[in-house]
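1. what follows is a predicted structure for the sequence shown.
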Amino acid sequence: MHANRAVKTDAAPVNVSELLASFKARKARIGIVGLGYVGIPLALTANKAGFEVLGFDIDAPRVDQLNRGESFIKHIPANLIAEAVKGGKFQATADFDRLNEPDAILICVPTPLTKHREPDLSYVENTARAIAPRLRRGQLIVLESTTYPGTTDEVIKPIFEATGLKSGEDFFLAFSPEREDPGNPDFGTSTIPKVVGGDGPDALALAEALYGQLIVKTVPVSSAATAEAVKLTENIFRAVNIALVNELKVVYAAMGIDVWEVIDAAKTKPFGFMPFYPGPGLGGHCIPIDPFYLTWKAREYDIATRFIELAGQINTRMPYYVVNKLAEAVDRNGRAFTGSKILMLGIAYKKNVDDMRESPSLKLIELIEARGAHVDYYDPFIPVIPPTREHAELAGRKSVSLDPKTVAAYDAVLIATDHDNVDYKLVVDNAKIVVDTRNACARAGIADGRVVKA
């Protein structure tokens, strides 16, 4: 296996033109490491474009499931995976010794935060160390995992070059941030422009050639670090603006003003305003995490990112605000919050998906039960809460049914996620009180004194 590797002085130069041609002719084999919410859509997109795809994952049961043509992600139909497997050009494997087979390896692994809100690059580093002993001359390696500027050059590249091979001559290294939005019916992997930055002109040209076959448009930038900064900028923009409307929600609520009505009126302005909406806290794999990657890296340059950190503080405090509003509503309805029973609608971090990564609902349950109340939940997309890093104690809890008798048995209903397939009229008609963090009832045309916005 290691016989494929050779130090540049002992071998002829890599034929970049030949590799470019194989990408453009869609004759190359693509390897994707990490078969999750990013890796699976990317694999299906590459397969649909005609490439042979080899997917890698350390989760052997997941690998077996995919090879049977089954899906574990709600918004990715099983028939798409089954068709790819049946066509003979998609295979999943847990055998990382096969990493020398692909012509391009795309890394799509998690980049979470530690308990101290610092970058956890263990998945990225472990993947790089798994690739390194199998790295062969002429391979393109692209990191897609969101991270701080400099990761590709400062973390990935040294691991690979420790093999004796040189980036830009023997192998080619690039960064192209994922831009997945799970459950978005308007944009998928192939229709969202792809930013690409390479370690040198050949790496950039190869990354452009590859993604040019998969994606509607590529957006080349001057370096991998610039591409890393683009991704962080996109998500920090959202985090800061969500923090703004969350703060406005608190201020306007104290004044008796409905922030959702304010935003709906403000967005009629055809310029100078972009609507963002408040919620019970941030969720998902990007927005609650990515800003802290930049704030951590900025400290290396002795720069304080006060604006970004303030936004993070506002957003992380929202579950506390919601629980206070819930407790007040229950108390005003003549019931002590301690000992009360709460039905939470939604465990997913956003509507219409089964994705609960970093979901604020988990924090809400923790805070509510810390104050002596009990929480059950209903989520049509998540029948059972899976194990999570920070809320392992909630694993195994099951969704209750949603019917008039069930709703009436609780002291309050808390709408944490506004799934479209929930009968909100049934909820309001049978609940003692409803605390709505998503404006779901108003959007459903329901005006009722039992609905409290939070």
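-> Sure thing, it's come through.
2. hey, let's count contacts and neighbours off CA atoms from now on
-> Fine.
3. where's the residue nearest to Val109 when sequence neighbours are not counted relative to Ile107, distance?
-> Using C-alpha to C-alpha, 6 or more residues apart in numbering and skipping residues adjacent in sequence, the residue nearest Val109 is Gly34, 5.1 Å away. Look at Gly34 and Ile107: by C-alpha to C-alpha, to the nearest Å, they are 7 Å apart.
4. of those two, give the one with the bigger neighbour count.
-> Ile107 (25 against 22; other C-alpha atoms under 10 Å).
5. the more buried one reaches Leu143, doesn't it?
-> Yes. Contact criterion C-alpha atoms under 8 Å: Ile107 and Leu143 qualify, at 4.8 Å.
6. what about Asp186, neighbour count?
-> 8.
7. now Arg68
-> Arg68 has 16 neighbours, counted by other C-alpha under 10 Å.
8. repeat that for Ala254.
-> Using other C-alpha under 10 Å, Ala254 is surrounded by 10 other residues.
9. can you check Ala60 too?
-> The local packing of Ala60 (other C-alpha under 10 Å) involves 14 other residues.
10. roughly how far does the residue lying closest to it once chain neighbours are set aside sit from Phe51?
-> In this structure, Ala60 finds its nearest non-sequential neighbour in Ala94, 5.9 Å apart by C-alpha to C-alpha, 6+ apart. Using C-alpha to C-alpha, Ala94 is found at 20 Å from Phe51.
11. who has more neighbours out of the two?
-> Neighbours per residue (other C-alpha under 10 Å) separate Ala94 from Phe51, with Phe51 holding more: 22 against 17.
12. mind listing what the residue nearest to Ala60 touches?
-> By C-alpha atoms under 8 Å, 6 or more residues apart in numbering, Ala94 lies in contact with 56-60, 63.
13. any idea which of these has the most stuff around it?
-> For these, the largest number of neighbours (other C-alpha under 10 Å) sits with Phe56, at 25 neighbours.
14. which residue, other than its chain neighbours, is closest to the residue nearest in space to the middle of the chain?
-> The centre of the chain sits closest to His285, judged by C-alpha atoms, centre = their mean, with a distance of 3.2 Å. With C-alpha to C-alpha, 6+ apart as the criterion, His285 has its nearest non-adjacent residue at 5.9 Å, and that residue is Arg357.
15. how long is stretch 28-39 from one end to the other?
-> Using C-alpha to C-alpha, the end-to-end distance of stretch 28-39 comes to 18 Å.
16. need the longest helix for this structure.
-> Longest among the helix segments of the chain by residue count, using DSSP state H, is helix 224-254.
17. which strands and helices sit next to it?
-> strand 172-175, strand 194-198, helix 259-266, helix 290-299, helix 306-332 (3 or more C-alpha pairs under 8 Å, 6 or more residues apart in numbering; DSSP states H and E).
18. want to compare, so here's the second one:
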Amino acid sequence: MSVDVTVIGLGYVGLPLVQEAVRAGLVVRGFDINGGVVDALNAGHSHIDDISDDELAEILSGGFEASTDEAVIADADTVVICVPTPLGEDGGPDLQAVEGSVHAIARNLTPGTLVILESTTYPGTTDEVVRPILEAGGLTAGTDFHLAFSPERIDPGNAQFGAKNTPKVVGGYTPECGDMAAAFYGRFVDTVVRAKGTREAETAKLLENTYRHINIALVNEMARFCHDLGIDLWDVIDAAKTKPFGFQAFYPGPGVGGHCIPIDPNYLSYNVRAKLGYPFRFVELAQEINTTMPAYVVQRAQDLLNEDARAMRGATVLLLGVTYKPNIADQRESPAVPVARQLLDKGADVRFHDPHVSSWSAFGDVVPCVPDLDAAVREADLVVLLQNHRAYDVAALAAASHRFFDTRGVAAPGDRVHRL
């Protein structure tokens, strides 16, 4: 059977892509080196928030199969790489998963194949890393096979925008490569946006998340001095966002998390330093501000306990919501981890509750999940809302708390309710 596309990496990026391609009638295969993930998917069990088991059943009924055998690459007209690119020790992207995927493609590359990299990385990766590996076997990009970059824009938990209706940026190694990639995505994505080339498409993704990173840092910095000046920043933002032009609301919080904001801007900063020899100062300052927010939250927590003549050491602190964003189970780079770690270092008895997490992978039994939320709130010396899951009745939780520290600006402030 001819395969339209093989997707390499079946996680938060790859699986939604598979879903839309199958819905459009494409013959789709998946490749992942994690045998547990592959077996679970083929058995109908999804491991990501955005794809339910019922939706996965529809995908499987559409003919999708996952495999750990790289031979599924050779059968495909198009191969899309959707593997993680975490930060390496040098501050740049760790490309081991990308390079491993590309080597697997190179071993199975046939003339006419379209290869697309979706994994976020620094500008130049497609041309400088991916292309040489693929061409080592004798085929030439732009002549014998097609090569393109199309940044993933998946926003886990977003009910409004998914893989189909989020515009797809595409940059080809050559204009013809771009044409092929645009035609491929046009089969199941509503809008395809052509970038000049692969470097422009790579940089577009980094610009999107650098913009968010810097603006989040701005309001995080404002949260600190507004608190010291007795100014309600949340009210300030509500007033400012009534302007119908020239302003986009961003909100402070206990830090930044997930697979994009804490990581992607560093790719750009790393690339600027490595290739040009000078810093990307906006990014580095934003990183400094955002990474110190957990410590600021812990300091505020200590100050609130002091108001009750309670030392941090031995105090019971209940953390609500430990995922990096609301209404999902994803814990990647969650700022709740450094908050909890610093509370523990100061001697606090830390506990947590999260409707999406039963066991906190970062701490195991050291930070237990409370079995009874209402009882835990009443017993805690301080309750800290780190993530505003829709399952929480914040007003009721705040009313039942001895002290309630809201880092998300959703509780009405009062004598015993305090906002970031």
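-> Ah, there it is. All figures in this text were calculated on a predicted structure; none of them were measured in a lab.
19. and the residue nearest to the centre of structure 1, what's its match in structure 2?
-> If you follow His285 of structure 1 across to structure 2 using TM-score structural alignment, you land on His259.
20. next, work out how far apart its match and Thr85 of structure 2 are.
-> Separation of His259 of structure 2 from Thr85 of structure 2 (C-alpha to C-alpha): 9 Å.
21. same deal with Thr210 of structure 2?
-> Distance from Thr210 of structure 2 to Thr85 of structure 2, by C-alpha to C-alpha: 16 Å.
22. same thing with Glu128 of structure 2?
-> As judged by C-alpha to C-alpha, Glu128 of structure 2 and Thr85 of structure 2 stand 16 Å apart.
23. so for those two, which sits in the more crowded spot?
-> For Glu128 of structure 2 versus Thr85, neighbours defined as other C-alpha under 10 Å are more numerous around Thr85 (20 against 10).
24. counterpart of the residue nearest to Ala60 of structure 1 in structure 2?
-> Counting by TM-score structural alignment, Ala94 of structure 1 corresponds to Thr68 in structure 2.
25. now the equivalent of Ser52 of structure 2 over in structure 1: closest residue in space that isn't a chain neighbour?
-> In structure 1, the residue paired with Ser52 of structure 2 is Pro77, using TM-score structural alignment. Distances taken as C-alpha to C-alpha, 6+ apart place Ser71 nearest to Pro77 of structure 1, at 6.5 Å, with adjacent residues excluded.
26. next, count neighbours for Ala183 of structure 2.
-> The local packing of Ala183 of structure 2 (other C-alpha under 10 Å) involves 13 other residues.
27. what helix or strand is it on?
-> Assigned by DSSP states H and E, Ala183 of structure 2 belongs to helix 175-185.
28. buried residues in that helix?
-> Under the neighbour-count criterion of 16 or more other C-alpha atoms under 10 Å, helix 175-185 of structure 2 has 175, 177-182, 184-185 buried.
29. check which helices and strands it sits against.
-> Applying 3+ C-alpha pairs under 8 Å, 6+ apart, one finds that helix 175-185 of structure 2 makes contact with strand 114-117, strand 146-149, strand 168-172, strand 192-194.
30. in structure 1, what range does the longest one match?
-> For strand 168-172 of structure 2, the aligned range in structure 1 is residues 194-198, judged by TM-score structural alignment.
31. all helices of the stretch 51-200 of structure 1, in order?
-> 60-67, 78-86, 122-131, 151, 157-161 (DSSP state H, counting those that start in this stretch).
32. with the stretch 351-454 of structure 1 instead?
-> 360-370, 404-408, 424-430, 440-443.
33. out of these, which is the most enclosed?
-> Comparing the helices of the stretch 351-454 of structure 1 by mean neighbour count (mean count of other C-alpha atoms under 10 Å), helix 360-370 comes out on top with a mean of 20.
34. quick check: that helix compared with structure 2, mean distance?
-> Compared with structure 2 after fitting, helix 360-370 of structure 1 deviates on average by 0.9 Å (mean C-alpha distance after the TM-score superposition for structure 1).
35. what stretch of structure 2 does that helix fall on?
-> When structure 2 is aligned by TM-score structural alignment, the counterpart of helix 360-370 of structure 1 is residues 335-345.
36. one more: stretch 227-240 of structure 1?
-> Mapped onto structure 2 using TM-score structural alignment, stretch 227-240 of structure 1 covers residues 201-214.
37. so what touches that stretch?
-> Taking C-alpha under 8 Å, 6+ apart as the rule, stretch 201-214 of structure 2 contacts 120-124, 149-153, 169-171, 195, 260-262, 264-265, 267-268, 282-283, 286-287.
38. repeat for stretch 335-349 of structure 2
-> In contact with stretch 335-349 of structure 2 (C-alpha under 8 Å, 6+ apart) are residues 254-257, 294-295, 297-298, 312-317, 321-324, 350, 362, 386.
39. keep only those of those that are in strands.
-> Of the positions in the contacts of stretch 335-349 of structure 2, 316-317, 350 sit in strands, assigned by DSSP state E.
40. quick one, which of the helices of the stretch 51-200 of structure 1 gets closest to His116 of structure 1.
-> Among those, the nearest to His116 of structure 1 by C-alpha to C-alpha is helix 122-131 (14.9 Å).
41. how far does the closest one sit from the chain's center?
-> Its chain's C-alpha centre and that of helix 122-131 of structure 1 lie 19 Å apart, by C-alpha atoms, centre = their mean, to the nearest Å.
42. report the buried residues of that helix.
-> Quick answer for helix 122-131 of structure 1 (16+ other C-alpha under 10 Å): 123-124, 127-128, 131.
43. export the residues you listed as JSON lines, with columns for distance to Lys363 of structure 1.
-> Converted to JSON lines, the buried residues of helix 122-131 of structure 1 look like this (distance: C-alpha to C-alpha, whole Å):
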{"residue": "Tyr123", "distance to Lys363 of structure 1": "25"}
{"residue": "Val124", "distance to Lys363 of structure 1": "27"}
{"residue": "Thr127", "distance to Lys363 of structure 1": "30"}
{"residue": "Ala128", "distance to Lys363 of structure 1": "33"}
{"residue": "Ile131", "distance to Lys363 of structure 1": "37"}
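44. for the equivalent of Val370 of structure 2 over in structure 1, which non-adjacent residue is spatially closest?
-> Using TM-score structural alignment, the partner of Val370 of structure 2 in structure 1 is Val400. Nearest residue to Val400 of structure 1, sequence neighbours excluded (C-alpha to C-alpha, 6+ apart): Tyr378, at 5.3 Å.
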